[in-house]
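Participant: only geometry, no sequence info:
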């Protein structure tokens, strides 16, 4: 799909960006949702406002996001933003069904849908604690990522994060960058471990800022090379299950000097988070 400059304003009420394919699948974003739910800022913010930017042809990912985050922060509020007005109308119809009790989602969920893009329009001068922008920047050129990040970063609370990334169609392979107001902080990969042949399968689902950088000489290439090696070295643990093998591989990455964040609670989910500086483009 050809790229469109993010600096251009679309005809859709001044929203900034380009219309995406809109691909949406139930449960597709479960990996990133559970990561967001575990972030300390969600619990400590005075205004738990979370934006699902570019939710696609259906509002289901926004409903799921609210459902998962409410377990950690019951008063969380989710705003679904889409640049295409028809998608907003459809999501609002879905919300009506939720309010009527015709779904498995909370009838009283604090959620709404509006037209918006990278400018992240929010009323009353409010800022977002979290902006989740998943599978949105894949259609753009790498050179347009920084400007998109900057627009979204400006709409964050002081300690807020932009979570920008991508995943496969059924959510078994995912990666994302956590971006604060000061810039990118971390890269996380999250994989379904059962049947995993090599962690580098995530190369096809890296965020746009990195997907074209998986070549010799780039840090992310070194990262994936070393991760594959750690996975192979720990193959003898396979009889104990892929989870034990993955935990050992991640520990091996940390022991070898990679700035791995977190601990086994996150690793056992198939996650690995490293400091952005260790994988940033050269």
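Facilitator: Okay, I see it. Worth saying up front: this structure is predicted, and the values here are computed from it rather than measured. Numbering: from 1, shown residues only.

Participant: drop to CA atoms for contacts and neighbour counts, all remaining ones
Facilitator: OK.

Participant: now the strands for the stretch 1-150 of the chain?
Facilitator: 49-53, 77-82, 111-115, 128-134 (DSSP state E, counting those that start in this stretch).

Participant: can you put those strands in CSV and add distance to residue 220 and mean neighbour count?
Facilitator: Formatted as CSV, these follow (distance: least, Cα to Cα, whole Å; neighbours: other Cα atoms under 10 Å):
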stretch, distance to residue 220, mean neighbour count
strand 49-53, 26, 26
strand 77-82, 31, 26
strand 111-115, 35, 20
strand 128-134, 20, 25
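
Participant: so which of those gets nearest residue 13?
Facilitator: Smallest distance to residue 13 across those (Cα to Cα): 7.4 Å, for strand 111-115.

Participant: mind listing residues that contact that closest one?
Facilitator: 12-13, 15, 63, 66, 77-85, 88, 91-92, 95 (Cα atoms under 8 Å, 6 or more residues apart in numbering).

Participant: taking strand 77-82 as reference, get the angle to that strand.
Facilitator: 30 degrees (axes from the mean of the first three to the mean of the last three Cα atoms, to 10 degrees).

Participant: just checking the distance from strand 111-115 to the centre of its chain.
Facilitator: What separates the centre of strand 111-115 from the centre of its chain is 19 Å, taken as Cα atoms, centre = their mean, to the nearest Å.

Participant: and here's the other structure:
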């Protein structure tokens, strides 16, 4: 797979923190929601952008996506040349590692770009430009998934964007570790994390989420999953939840981006 050679990678080096299985919730959602588009592509390509100091997330992405689209190939892209050199021994059929950044140096437009824990260190004002640059690299049915999670992947929030712009926000958690839904606020992606203040939609959403969680307390006797499902069902009366109970059972809820988008 030949690559375009950029004059200089775009972006800055991240901390590189990574752990095995850290992105399992995001990967599981991508395989379920984007699998049909990957299968429709003639030569589906996925990018793990900014995989970090170790290649685990790229290796896992290939394995998980191939359960949904056996022909998919993955390119791990890192802006730090030393990380690329360290990852290359893990390359195999369908998986390569390449030096680069937000210019996404691949030989064809990818059907998927996953950028997890990459924009955390950037300013909020920089996010829109990065999103635009990455969206411009997508194939026509492509998807950009950008978000943040904790160190072991128990709590995760991501935005899904098509070539036209942002579509949805997904909140995902290990239910047994959750005290209340607003615990996920600390993992909001950069576009939203500073907007969790009164007067902003995401703040109102998390407030209503906590209220619905409290009202569903009687369901806790049936387990955290049943309490979460009831909570999301009640929440969907006032917020545009776009997924259904099959995803809620996984500790997820997806909401239309327009309902949570920052004001001003």
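Facilitator: That came through, no problem. Keep in mind that what you see is a predicted model, and the values were worked out from it rather than measured.

Participant: tm score of chain vs chain?
Facilitator: The pair, once superposed, lands on a TM-score of 0.95 when counted by TM-score structural alignment, normalised by the length of structure 2; 256 aligned residues with a Cα RMSD of 1.1 Å.

Participant: which parts of the stretch 51-200 of structure 2 are helices?
Facilitator: With DSSP state H, counting those that start in this stretch as the criterion, the stretch 51-200 of structure 2 has helices at 56-68, 81-87, 124-136, 190-193.

Participant: can you add mean neighbour count and give those helices back as CSV?
Facilitator: Below are these laid out as CSV (neighbours: other Cα atoms under 10 Å):
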stretch, mean neighbour count
helix 56-68, 21
helix 81-87, 17
helix 124-136, 16
helix 190-193, 20
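
Participant: now the ones you listed in CSV, with distance to residue 98 of structure 2?
Facilitator: What follows is the helices of the stretch 51-200 of structure 2, written out as CSV (distance: least, Cα to Cα, whole Å):
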stretch, distance to residue 98 of structure 2
helix 56-68, 12
helix 81-87, 6
helix 124-136, 16
helix 190-193, 25
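
Participant: neighbouring contacts of the strand ranked longest in structure 1?
Facilitator: Using DSSP state E, we find that the single longest strand of structure 1 is strand 156-167. Taking contacts as Cα under 8 Å, 6+ apart, the residues outside strand 156-167 of structure 1 that touch it are 28-29, 41, 127-138, 149, 152-153, 173-181, 205-208.

Participant: that one aligns to what range in structure 2?
Facilitator: Using TM-score structural alignment, strand 156-167 of structure 1 lines up with residues 138-149 of structure 2.

Participant: for the matching stretch, the distance to its chain's centre please.
Facilitator: Worked out by Cα atoms, centre = their mean, stretch 138-149 of structure 2 lies 8 Å from the chain centre.

Participant: kindly report the same for stretch 198-209 of structure 2.
Facilitator: 21 Å.

Participant: and that stretch, which stretch of structure 1?
Facilitator: With TM-score structural alignment applied, stretch 198-209 of structure 2 matches the range 216-227 in structure 1.

Participant: that stretch: which residues count as buried?
Facilitator: Neighbour-count burial for stretch 216-227 of structure 1, counted by 16 or more other Cα atoms under 10 Å, picks out 218-227.

Participant: how deep is residue 42 of structure 1 tucked in, by neighbour count?
Facilitator: 23 (other Cα atoms under 10 Å).

Participant: list the contacts of the nearest residue to it once chain neighbours are set aside.
Facilitator: Leaving aside its chain neighbours, residue 42 of structure 1 sits nearest to residue 48 (6.3 Å; criterion: Cα to Cα, 6 or more residues apart in numbering). Residue 48 of structure 1 makes contacts with 42, 73, 75-77, 128-129, as judged by Cα under 8 Å, 6+ apart.

Participant: closest one to residue 236 of structure 1 out of those, please.
Facilitator: For the contacts of residue 48 of structure 1, the nearest to residue 236 of structure 1 is residue 42 (38.9 Å; Cα to Cα).

Participant: what do we get in structure 2 for that closest one?
Facilitator: Match for residue 42 of structure 1 (TM-score structural alignment): residue 38.

Participant: and for residue 111 of structure 1?
Facilitator: Per TM-score structural alignment, residue 111 of structure 1 is aligned with residue 95.

Participant: and for residue 204 of structure 1?
Facilitator: So, by TM-score structural alignment, residue 204 of structure 1 is matched to residue 186.

Participant: what residue in structure 1 is the furthest from its centre?
Facilitator: Farthest-out residue of structure 1 from its mean C-alpha position, per Cα atoms, centre = their mean: residue 236, at 32.4 Å.

Participant: helix, strand or coil for that residue?
Facilitator: What DSSP: H, G, I helix; E, B strand; the rest coil gives for residue 236 of structure 1 is helix.

Participant: that one matches what in structure 2?
Facilitator: Using TM-score structural alignment, residue 236 of structure 1 pairs with residue 218 in structure 2.

Participant: next up, identify which helix or strand the closest residue in space to that match that isn't next to it in sequence is on.
Facilitator: Spatially, and ignoring its direct neighbours in sequence, residue 218 of structure 2 is nearest to residue 227 (7.7 Å; Cα to Cα, 6+ apart). Assessed by DSSP states H and E, residue 227 of structure 2 sits inside helix 224-235.

Participant: which other helices and strands does that helix contact?
Facilitator: Judged by 3 or more Cα pairs under 8 Å, 6 or more residues apart in numbering; DSSP states H and E, the packing partners of helix 224-235 of structure 2 are helix 201-215, helix 245-248.

Participant: ok and it relative to helix 201-215, angle-wise?
Facilitator: Using the same axes, to 10 degrees: helix 224-235 of structure 2 against helix 201-215 is 120 degrees.

Participant: give me the contact list for helix 224-235 of structure 2.
Facilitator: Counting by Cα under 8 Å, 6+ apart, 175-176, 208-209, 212-213, 215-220, 241, 245, 248-251, 253 sit against helix 224-235 of structure 2.

Participant: quick revisit: mind reading off the mean deviation between the longest strand of structure 1 and structure 2?
Facilitator: For strand 156-167 of structure 1, the mean deviation from structure 2 after alignment is 0.5 Å (mean Cα distance after the TM-score superposition for structure 1).

Participant: next, the angle from that strand to helix 145-153.
Facilitator: 130 degrees.

Participant: give the buried residues for strand 156-167 of structure 1.
Facilitator: Going by neighbour count (16+ other Cα under 10 Å), the buried part of strand 156-167 of structure 1 is 156-157, 160-167.

Participant: and the furthest pair within those residues?
Facilitator: Farthest pair in these, by Cα to Cα: 157 and 167, 25.9 Å.

Participant: how many residues are close by whichever residue in structure 2 pairs up with residue 32 of structure 1?
Facilitator: Aligned by TM-score structural alignment, residue 32 of structure 1 pairs with residue 26 of structure 2. Per other Cα under 10 Å, the neighbour tally for residue 26 of structure 2 reads 24.
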